[in-house]
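Asks: coords please:
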Amino acid sequence: MQKNPNVKILVSYHKPSVLFKDEVLTPIHLGRALSKEAHKDGKVSDEEYEWLCENMIGDDTGENISHLNRYFNEMTGIYWAWKNYDKLGNPEYIGLCHYRRHFIFDEYVSNFIHRKFVNYYPIIENISKHYQSIIQIRDFNCQDYDLIIPKKFKTTNNSCHSVYEYFAYNGQNTQALNAIQDKICSNKGLQEYAHLAKNLAQKQSFYPCNMFIMKKELFFEYCEFVFAILLPLYEEMKESLSSANIWQKRELGFTSEQLTSLFIERQLQKDRKYKEFEVSFVENPNNAKFQDMLYQDTLKKIMTRHKVISFDLFDTLLVRPYAKPIDVFKHLEESFGQKDFASLRSRAEFKAMKTLNKKQVNFDEIYSQMPNRFHFLQAREKELELQTLYINPLIKNLCEMARSLGKKVIFVSDMYHSKEFITEILTKNGICDFDKLYVSADIGKTKHHKDLYQYILKELDLKPEEMLHIGDNKFSDFENAKELGITAFYLPKPMESFLQDYPKLKQLYEFHSNNLTISIILGLCLKKWLYCDKDIVEYWSYLGYFYGGVICYGLSKFVFKEALKENLKEMIFIARDGYVIEKIFNLLQEHLATEKIQTHYVQASRSLCNEVFGLDLMENTSNRKAINLILSFKEEIEDFKVITYYDLFLAAKNKS
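Replies: Below you'll find the model as predicted:
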């Protein structure tokens, strides 16, 4: 901002989303006057409405047309800014963007975003810290320009040969579009736009989204032009618009993009100084950090209306370091070399229920259905659970919030472990301040069958509406509780939220959903993410933990296995690439080796290594042994689907 004069960019919202708010970005709630009515994405709840009111200005104060938002889209926010400019502090420049569409001011980055929405908008997966940095205006000097605009959108991007076809493709009526030329020609003050409006419907490009940053005087000129056409058009069309469906009611809003485009084209004809930027499209505008904040704000209000706050345990308060719970059994199978344990253990619980004719069985009853050779793993399973289960910080905060409001806090779980064992897990993790713990294995009733809820209501002498239950299972924690009149709140599993925020890791998991190593790596990444408040700010920390560590582990494990196979007594790791590999190698030795292999770290340049080992792969291919060695550990690292040294060597081999 040191380079720039006073700039305000309105960020338009119609529902809660990640909040962009600083001295430049100014969130505005569009259509606040209609907040209780359905919009294109459904209805806004009371809690969501309160959040919008608390965190941004509304377009319904002073002189406004907020009540026309279902017809005018973001233009109600532009109208409000025009008529209430002093409330923005009379900025020298004014702009508009959207909650999921922003100018990408970092042109270096935008050149590397190749995935496009409708072959135009660079697609951003979610709102990360990195994304927030590339849409900051601070490194761009507004004073050099009269207006900042989006790059032109070509209708042919959508296989449409004209604006008219583009409207039809999007299911929009064209009455307003067809009327623009007549409106301009009949208004003496707008004659300078007449030649631009001619054959408007047949044009093949326009400036989209009503996005811009303009000098104050240009903004006022723009508003006088646009609303001199839009408002009379609305008066003529309001009867037909009122009976249109939710999508087609927005005809004037879509038509306003063409008016904005005409205004921009006219300014460029006047040799205004301008700059074009890419406009982003955010696939998921609600990242997990924002969602948590919204959960906490919402639940705080809901908690005040209830006597007892109930929490589910597993995958809600307690988290396992695996991609899915069944991988606990896989981990035991691999650690103790017990083939078929995982599949038999996962089936044993249901087998015990059927054999004993019970809704819920306990830990001993499950293992009674297992072959004798696996019985020693019963104690090992409890040890592993006790060692690895940890607390979800979000739920811990909610428990503390409930306590601070003077509410009773209870935990309710459909679980085969005993109450005593779960209490031990909670105590180990510092969770001691609660009133009751209800475990289905001890009581013989379950949330799944609803009778555990009924048992709790009776024991605590509660009316259903006096209890709030929070959990991750849509059926047993949410739907069943609601059927009994209990207030229920669904919270997604931590792993679901994590993979939603990191689509590349989600792809990795989906591609290797049965791979225990991948499951544990994702589980560890999840724990890191949760304990960084779901916001790993420092880029290199994120890259190193989520990707670099994974690659180095794969390579180190390969080297370790080869060393054992060759019965080596010593290993030399060469600087600098070998530094981390040696560290991991020795960690593996601590856990897995019966006899220690002595390791050495030697400083040597890469060019020296190339001379010694003849690894100049770009020039000659005589050293097939080296290439074959690299290819041999392909299986160890190919799971990770990121660029590795293997990829680089393979590329070198192919080129040579």
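
Asks: alpha carbons only for contacts and neighbour counts from here, please
Replies: OK.

Asks: the helices in the stretch 551-656 of the chain, which residues?
Replies: For the stretch 551-656 of the chain, the helices defined by DSSP state H, counting those that start in this stretch cover 578-592, 606-613, 624-632, 634-637, 645-655.

Asks: Does anything pack onto the last one? Which helices or strands?
Replies: Spelled out, it's helix 645-655. Here helix 645-655 touches helix 624-632, going by 3 or more Cα pairs under 8 Å, 6 or more residues apart in numbering; DSSP states H and E.

Asks: What ranges does the stretch 501-650 of the chain have for its strands?
Replies: Under the criterion DSSP state E, counting those that start in this stretch, the stretch 501-650 of the chain contains strands at 570-574, 598-602.

Asks: which stretches of the stretch 151-300 of the chain form helices?
Replies: Counting by DSSP H, counting those that start in this stretch, the helices of the stretch 151-300 of the chain are 163-169, 175-185, 194-197, 216-242, 251-269, 288-303.

Asks: Another for comparison:
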Amino acid sequence: MARAEELPNKGITIGIAMHKPAPIPHGRTYLPIHVGAAIHPDVLTEIQQDNTGDNISELNPYYCELTALYWLWKNNDSDYKGLVHYRRLFATRSFFKGRGRHGDRLDRVIDDAELAQMLDKHSVIMPTKRYYVIETIHSHYVHTMYAEQVEVAETVLEHMAPQYMPEWKRLMKRRSSRFFNMMIMDREHFDAYCAWLFPILTEIARRLPPDQYEAFHARYPGRISEMLLNVWINHNNIKFGELPTVYTESINWWKKGTSFLKAKFLKKRYTGSF
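Replies: Now for the predicted structure:
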């Protein structure tokens, strides 16, 4: 693990997956990455494109932010690498920072100095857990998405990495997990995780082609990877620090809550993001 004072020389890159213009946080650690640049090359021409070097940019409609993760894996040699989203980022642990009446939500984003302190203690950082309470990870997925997606993922995992199945089974029964494909890792862990993840996703997508679904549900490989990150972390007994997250746009909590209940009790799948 890096000492805080060593961080500027060691190097850290946190990719911000972006597909449209949005405010970005200050800090030399952040690298905005245009995901899906191979499909929409004219949208964000002033930032790093995910279709340079070794890339899977054309898979963005299915892999979502993972095309930025792959780009960082193959094309960035920072000693610490991470992934966040243009609307959801790691937040400071300070309760008061950015909470004033006129505070900007971007002011809640963790800055370079605080992040350096975290990396002084932890080589891996994950978001805090989110809780479903009345749903398990498995039941929530089959109520809101298509059951065959998680079923095929389980079959592939059992075939390609059977030693991870106990953790997968435990995760499916839990009512909480870490979501969003957000993480910060030293290069050793980051590269090891990507080398494990992407072959599994490739096989899942081969067996269950995403393009058979409409656009929202075609993104299922990106959602499955959120589960697989937890499985990989837990199976390998990775010690990590936790950070809260901040969502920089307004959330329609009524729509989000009622959709959650309709999915559970009325079997109405989600049709879009909130």
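
Asks: hmm, back to that, could the helices of the stretch 551-656 of the first structure go into TSV alongside mean neighbour count?
Replies: Below are the helices of the stretch 551-656 of the first structure laid out as TSV (neighbours: other Cα atoms under 10 Å):
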stretch	mean neighbour count
helix 578-592	16
helix 606-613	11
helix 624-632	13
helix 634-637	16
helix 645-655	14
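
Asks: I'd like to know which of those helices lies nearest to residue 93 of the first structure.
Replies: Each of the helices of the stretch 551-656 of the first structure was scored for nearness to residue 93 of the first structure using Cα to Cα, and the closest is helix 645-655 (48.4 Å).

Asks: Give me the angle between the closest one and helix 624-632.
Replies: 130 degrees (axes from the mean of the first three to the mean of the last three Cα atoms, to 10 degrees).

Asks: can you list the helices of the stretch 551-656 of the first structure in CSV and add distance to residue 183 of the first structure?
Replies: Below are the helices of the stretch 551-656 of the first structure laid out as CSV (distance: least, Cα to Cα, whole Å):
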stretch, distance to residue 183 of the first structure
helix 578-592, 70
helix 606-613, 72
helix 624-632, 70
helix 634-637, 65
helix 645-655, 62
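
Asks: Residue 203 of the second structure and residue 210 of the second structure, how far apart?
Replies: Residue 203 of the second structure sits 12 Å away from residue 210 of the second structure, going by Cα to Cα, to the nearest Å.

Asks: The two: which is more packed in?
Replies: residue 210 (21 against 16; other Cα atoms under 10 Å).

Asks: tell me the contacts of that one?
Replies: Neighbour list for residue 210 of the second structure: 62, 217, 218, 219, 220, 221 [criterion: Cα atoms under 8 Å, 6 or more residues apart in numbering].

Asks: Show me what the second one aligns to in the first structure.
Replies: This means residue 217 of the second structure. Superposed on the first structure with TM-score structural alignment, residue 217 of the second structure falls opposite residue 248.

Asks: nearest residue to its match other than its sequence neighbours?
Replies: Residue nearest to residue 248 of the first structure in three dimensions, not counting chain neighbours: residue 172, with 5.7 Å by Cα to Cα, 6 or more residues apart in numbering.

Asks: what residue of the first structure takes the place of residue 80 of the second structure?
Replies: Aligned counterpart of residue 80 of the second structure in the first structure: residue 93 (TM-score structural alignment).
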